[in-house]
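**Student:** Sequence first, predicted coordinates after that:
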Amino acid sequence: MRTAVITPAAGRHRHLTLQHLGLAAGSYAPDQYVVVAMDDPDLGAVLAGREPTATVVNCPVKSGNLPLARARNLGAARAVERGAELLVFLDIDCVPGEKTLERYRQVAHVAEHRRSLLCGTVSYLPPPGPYGYRLAELPTLAEPHPGRPAPAAGELRWGEDYELFWSLSFAVTADTWHTIGGFCEEYEGYGGEDTDFGQRARAAGVPLTWVGGAPAFHQHHPVSDPPVAHLRDILRNAETFHRRWGWWPMTDWLHAFADRGLAHWNPSTGRWAVGPAGDCLPSPGERSDPERTHG
C-alpha cells in the first residue's frame, strides 16, 4: 500500500527536522513525504539532502490566518495524484514512533478497517534538555494523552465519540479520504477544523478506530491555556462550526475566555463575541468538548 506522510508547516523548523529524522529511522519509509509550506519559503532548505526525500507544496496565506484545512487538502491532493493509497497526517510537532507507519499500513490492509479513520496515540513531551530530544528516548519521556483512548500495542479499539478525533496523527486510505471529503476550508487559523473533520467522518458513516502501536510524540513548545493568542480565530471558527453542525465546539475555551473577560455570550444574537458583557452564558445543556490539549 503506497503511503504518503502529509505535514502542514509554517516555521518550527527544528521540530520539522526531528520529525524528518523520525521518519528516516522508522521500520517503514514512506513512499512520499509531502510538506505543505504555508508562506514559509525557507522550508526547502530545511528539508534538502535528507531522506526520505520531501516534496514541498506551497499554500499561500491570504488573510493572515494559517489555512490548516486547505494545507492538508493540498497535501492530500498532491499525494493522491502521485499514487498514494494510504494518507498519514502528522502535525509538524509530531515525531512518529519507530513502527508507526508500519502499524498504520498493517491495520489499513485489514478489510474491516480499510474504511476507518485510524488514530494513533499522542504523547506530549516535556521540554527537551540542552542537547534536544533523542529519538530512542522519546517513548520513555511521556505517556499517551489521558484525554484520548490509548490501546496497547497490537490492539485496536472502536470509537463512538467522534469529538475525540484530533488531527495530530491519523491515517486514512485515499478512498476513505474522498468519502469524508477532506477538511472544510471555511476554517482558518487555530481551532475547529479537526473537530469538523471528525463530524464529517461520522456523517459519512466512516468508523473511528483507535490504533495501538502507532504512537506520535508531540514536541514541547510554549502554549497558553486557554489559548488567548488565538481568541479571534477560535470565536470565528466556533461560529462556523455551530452554523454547520448546530452545536458549539471548544466550549471549555469559550467559557475560559468569558471568565477572563476576553469574550462573552450574547443571548440576543445567540453568538459569542470579543470582550466582556455581563455573565450571560449558554445553558448547562450546551455541549462541551472533552478535555483536549492541542497545538
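**Tutor:** Great, that's in hand. Quantities reported herein were computed from a predicted structural model and do not represent experimental measurements.
**Student:** can we go C-alpha only for contacts and neighbour counts from here?
**Tutor:** Noted.
**Student:** Next, the contact list for residue 51, please.
**Tutor:** With contact set as CA atoms under 8 Å, 6 or more residues apart in numbering, residue 51 has these partners: 20, 24.
**Student:** Residue 264: what secondary structure?
**Tutor:** Assigned with DSSP: H, G, I helix; E, B strand; the rest coil, residue 264 falls in the strand class.
**Student:** starting at the chain centroid, how far to stretch 87-101?
**Tutor:** On the basis of CA atoms, centre = their mean, to the nearest Å, stretch 87-101 sits 11 Å off its chain's mean C-alpha point.
**Student:** End to end on it, go ahead and measure it.
**Tutor:** End-to-end distance of stretch 87-101 (CA to CA, to the nearest Å): 10 Å.
**Student:** Which positions within that stretch qualify as buried?
**Tutor:** Residues 87-101 are the ones in stretch 87-101 that count as buried (16 or more other CA atoms under 10 Å).
**Student:** cool, stretch 18-36 as well?
**Tutor:** Going by neighbour count (16+ other CA under 10 Å), the buried part of stretch 18-36 is 18-26, 28-36.
**Student:** So residue 244 belongs to a helix, correct?
**Tutor:** Yes. Checked against three-state DSSP, residue 244 lies within a helix.
**Student:** Can you tell me which of the buried residues of stretch 18-36 end up in helices?
**Tutor:** Counting by DSSP state H, the buried residues of stretch 18-36 place 18-24 in helices.
**Student:** re earlier: so which of the buried residues of stretch 87-101 are in strands?
**Tutor:** 87-90, 94-96 (DSSP state E).
**Student:** from those, which is closest to residue 209?
**Tutor:** Using CA to CA, the shortest approach to residue 209 within these belongs to residue 88, at 14.2 Å.
**Student:** what about that closest one, distance to residue 18?
**Tutor:** 17 Å.
**Student:** Ok, residue 199 next?
**Tutor:** Using CA to CA, residue 199 is found at 31 Å from residue 18.
**Student:** In this structure residue 265 contacts residue 271, no?
**Tutor:** Yes. Shown here, residue 265 and residue 271 form a contact pair, counting by CA atoms under 8 Å, at 5.9 Å.
**Student:** Pick out whichever of these two has more residues nearby.
**Tutor:** Set residue 265 next to residue 271 and count neighbours by other CA atoms under 10 Å: residue 265 wins out with 22 against 15.
**Student:** Count the residues that sit near the nearest residue to that one once chain neighbours are set aside.
**Tutor:** Of all residues not flanking residue 265 in the chain, residue 272 sits nearest, at 4.5 Å (CA to CA, 6 or more residues apart in numbering). Residue 272: 20 surrounding residues under other CA under 10 Å.
**Student:** is it true that residue 272 lies in a strand?
**Tutor:** Yes. Inclusion of residue 272 in a strand is indicated when three-state DSSP is applied.
**Student:** now it: how far from residue 242?
**Tutor:** Residue 272 is 11 Å from residue 242, by CA to CA.
**Student:** Put this next to the previous one:
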Amino acid sequence: MAVDPVASIIVPSYRGADRLPQLLDSLAAQQDGTPHFEVVVVVDGADDGSVALLENESRLDLRNMVFPENRGRVAALNAGFEAAGGDVLIRCDDDLVVPPGYVAAHVEAHTSSGTIGVVGPTRDIHAPSAYARAYGEDAARKSLAHALSRPPQERWRLWAASCSITRETWESVGRYDDRYRGYGWEDVDYGYRLRSAGIPIDVVEALTAEHHGPARNAGARSVKAFEAGAARSTFRQLHPEAPIGELAAGNGVWGLGVRLTAATMRSRRAAERVGGCIDRMLPLVPRPLGRKLAALAVESAGIAGATRSVDEERRAR
C-alpha cells in the first residue's frame, strides 16, 4: 500500500545531467528514521540526458516532470510545488549536495515551530583556480557567515536555493511570481511575501548544503551580477515599500572606479567581457589585487544591470 509522503523535495533543473547525480546520491543517503519523502524533479526543457537518469533512479520515491521547451526557473518551481504531495514542501536546487539529516531537519523545524519559513544555508564549493583563490573562496566564506548572522527581520533576503514551507503556507502565500524572467530575485520576492504575511523565517545551520554550481570565473560571476541587478530593479518596482535601496557605487576612488566600469557594461555580453579580461589577469597579479579586480567587475556588473533595467522601464512608459 502506497504511503503518502510527509515531505516533497522540489528540484528545478535545466541541463542538470552532470549535477543531478550528486544531489540524488545525497538524498538517497538520508539518515535512518527520516520521514517518508518524495522527490519531484522538473526538467525545464532541453533534455541533456536528465530524463533517462531520473527514470533509472530506483533508490528514491521520485517523479519527474518534463517541459517540452525551456520555460524558466519560476515556471519549473510553480509546476513542482503544485504537483507535490507532501505537507512539507522543500525547494532544493539541482547543484546542491545535502547533509544526511536534511529532510528530517526540515520536517522537524515545521513540526516544532508552528508556521514558519525555513532556510538552509549553502556553502559554495570551488575547484582550485586563480579566480577561486583571489575571490570565490573568500566570497563563499563571507556569504555563509552573512546568512548565519542575519537578524530575524532581515532573513527574508536569504530565501533561495534551499528552503521550505508547509502546504498550508504555499496555498496561502501563492506561487512564485512569473514576472521575474531572468536570473535571480524570484526567491527574495517570495521571502518578502512571507515576511509581509507575518510568517517568520528561521535559518537552520544543520541544513547547510554544499553548492557545487557557483560561478567558476569572474566572467560568469559578472554575468550573474548583471542579471541579478536587473532582477533587483524588478523587485523594487513590484515592492516599492520594501526596506531595500538602490545599488550604489560608493564614494572615493573605489566608487569612481565602479561607476566608470559599470558605464562600459551596456549588456550582459559586455559584463562578461570585462570579467573575462580580469580572469586573464588573475594568474598574473598578487592575490589581494586580484580580489579587488574581481570585486570591481562584480559590483560594477550589478549596478550596470540595475541601471539598464531602470532605463528600459522608462522607455516602455
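**Tutor:** That came in fine, so what should we check first? Every value quoted in this text rests on a predicted model; they were computed, and no experiment measured them.
**Student:** Need the TM-score from the superposition.
**Tutor:** These two chains, once laid on top of each other, score a TM-score of 0.71 by TM-score structural alignment, normalised by the length of the first structure; 244 aligned residues with a CA RMSD of 3.4 Å.
**Student:** okay, now the corresponding residue of the second structure for residue 4 of the first structure: neighbour count?
**Tutor:** Matched across to the second structure, residue 4 of the first structure falls on residue 8, judged by TM-score structural alignment. Using other CA under 10 Å, residue 8 of the second structure is surrounded by 28 other residues.
**Student:** you'd agree residue 8 of the second structure is in a strand?
**Tutor:** Yes. Assessed with three-state DSSP, residue 8 of the second structure lies in a strand.
**Student:** residue contacts, the residue mapped onto residue 90 of the second structure from the first structure?
**Tutor:** In the first structure, the residue matched to residue 90 of the second structure (TM-score structural alignment) is residue 88. Remark: with contacts taken as CA under 8 Å, 6+ apart, residue 88 of the first structure is in contact with 3-6, 101, 169-172.
**Student:** My guess is the residue nearest to residue 265 of the first structure contacts residue 264. True?
**Tutor:** Yes. Between residue 272 of the first structure and residue 264 a contact is recorded at 5.6 Å, counting by CA under 8 Å.
**Student:** Can you show me the helices along the first structure?
**Tutor:** Ranges of helices within the first structure are 13-24, 43-47, 68-81, 100-109, 138-141, 174-180, 193-203, 231-245, 251-259, based on DSSP H.
**Student:** Looking at those, spot the one closest to residue 225 of the first structure.
**Tutor:** Closest among the helices of the first structure, using CA to CA: helix 251-259, at 8.1 Å.
**Student:** What angle do helix 231-245 and that closest one make with each other?
**Tutor:** Between the axes of helix 251-259 of the first structure and helix 231-245, defined by axes from the mean of the first three to the mean of the last three CA atoms, to 10 degrees, the angle is 130 degrees.
**Student:** Grab the most central residue of the first structure for me.
**Tutor:** Residue closest to the mean C-alpha point of the first structure, counted by CA atoms, centre = their mean, is residue 167 at 2.0 Å.
**Student:** so what's the residue nearest to that one when sequence neighbours are not counted up against?
**Tutor:** Take residue 167 of the first structure and drop its neighbours on the chain: the residue closest to it by CA to CA, 6+ apart is residue 194, 5.6 Å away. Contacts for residue 194 of the first structure (CA under 8 Å, 6+ apart) come out as 165-167, 183.
**Student:** Drop anything exposed from those residues.
**Tutor:** 165-167, 183.
**Student:** Grab the longest strand from the first structure for me.
**Tutor:** Per DSSP E, the first structure has its longest strand at strand 208-218.
**Student:** mean per-residue distance, that strand to the second structure?
**Tutor:** The superposed strand 208-218 of the first structure is, by mean CA distance after the TM-score superposition for the first structure, a mean 1.4 Å from where its aligned residues fall in the second structure.
**Student:** Which residue range of the second structure does that strand align onto?
**Tutor:** The aligned range for strand 208-218 of the first structure in the second structure is 201-211, by TM-score structural alignment.
**Student:** for that stretch, which positions count as buried?
**Tutor:** Those buried within stretch 201-211 of the second structure under the rule 16+ other CA under 10 Å are 201-204, 207-211.
**Student:** distance of the alignment partner in the first structure of residue 231 of the second structure from residue 250 of the first structure?
**Tutor:** Aligned by TM-score structural alignment, residue 231 of the second structure pairs with residue 237 of the first structure. Separation of residue 237 of the first structure from residue 250 of the first structure (CA to CA): 10 Å.
**Student:** Which neighbours do the two have in common?
**Tutor:** 191-192.
**Student:** I'd say residue 256 of the first structure and residue 226 touch.
**Tutor:** Yes. At 6.4 Å, residue 256 of the first structure counts as touching residue 226 under the criterion of CA under 8 Å.
**Student:** how about the helices of the first structure in JSON lines, adding distance to residue 117 of the first structure?
**Tutor:** Listed next are the helices of the first structure as JSON lines, based on distance: least, CA to CA, whole Å:
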{"stretch": "helix 13-24", "distance to residue 117 of the first structure": "21"}
{"stretch": "helix 43-47", "distance to residue 117 of the first structure": "29"}
{"stretch": "helix 68-81", "distance to residue 117 of the first structure": "15"}
{"stretch": "helix 100-109", "distance to residue 117 of the first structure": "9"}
{"stretch": "helix 138-141", "distance to residue 117 of the first structure": "24"}
{"stretch": "helix 174-180", "distance to residue 117 of the first structure": "8"}
{"stretch": "helix 193-203", "distance to residue 117 of the first structure": "8"}
{"stretch": "helix 231-245", "distance to residue 117 of the first structure": "20"}
{"stretch": "helix 251-259", "distance to residue 117 of the first structure": "25"}
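**Student:** Distance check, the nearest residue to residue 242 of the second structure once chain neighbours are set aside against residue 71 of the second structure.
**Tutor:** Spatial nearest neighbour of residue 242 of the second structure, excluding adjacent residues (CA to CA, 6+ apart): residue 236 at 7.4 Å. Shown here: residue 236 of the second structure relative to residue 71 of the second structure, a distance of 24 Å by CA to CA.
**Student:** Give the intersection of the neighbour lists for residue 256 and residue 226 of the first structure.
**Tutor:** Contacts common to residue 256 of the first structure and residue 226, judged by CA under 8 Å, 6+ apart, are absent.
**Student:** For the nearest residue to residue 114 of the first structure once chain neighbours are set aside, which residues are in contact?
**Tutor:** Among residues not flanking residue 114 of the first structure along the chain, residue 108 sits closest, at 4.8 Å (CA to CA, 6+ apart). By CA under 8 Å, 6+ apart, the residues touching residue 108 of the first structure are 86, 114-116, 172-173.
**Student:** most surrounded residue in these?
**Tutor:** In the contacts of residue 108 of the first structure, the most neighbours by other CA under 10 Å go to residue 86, 29 neighbours.
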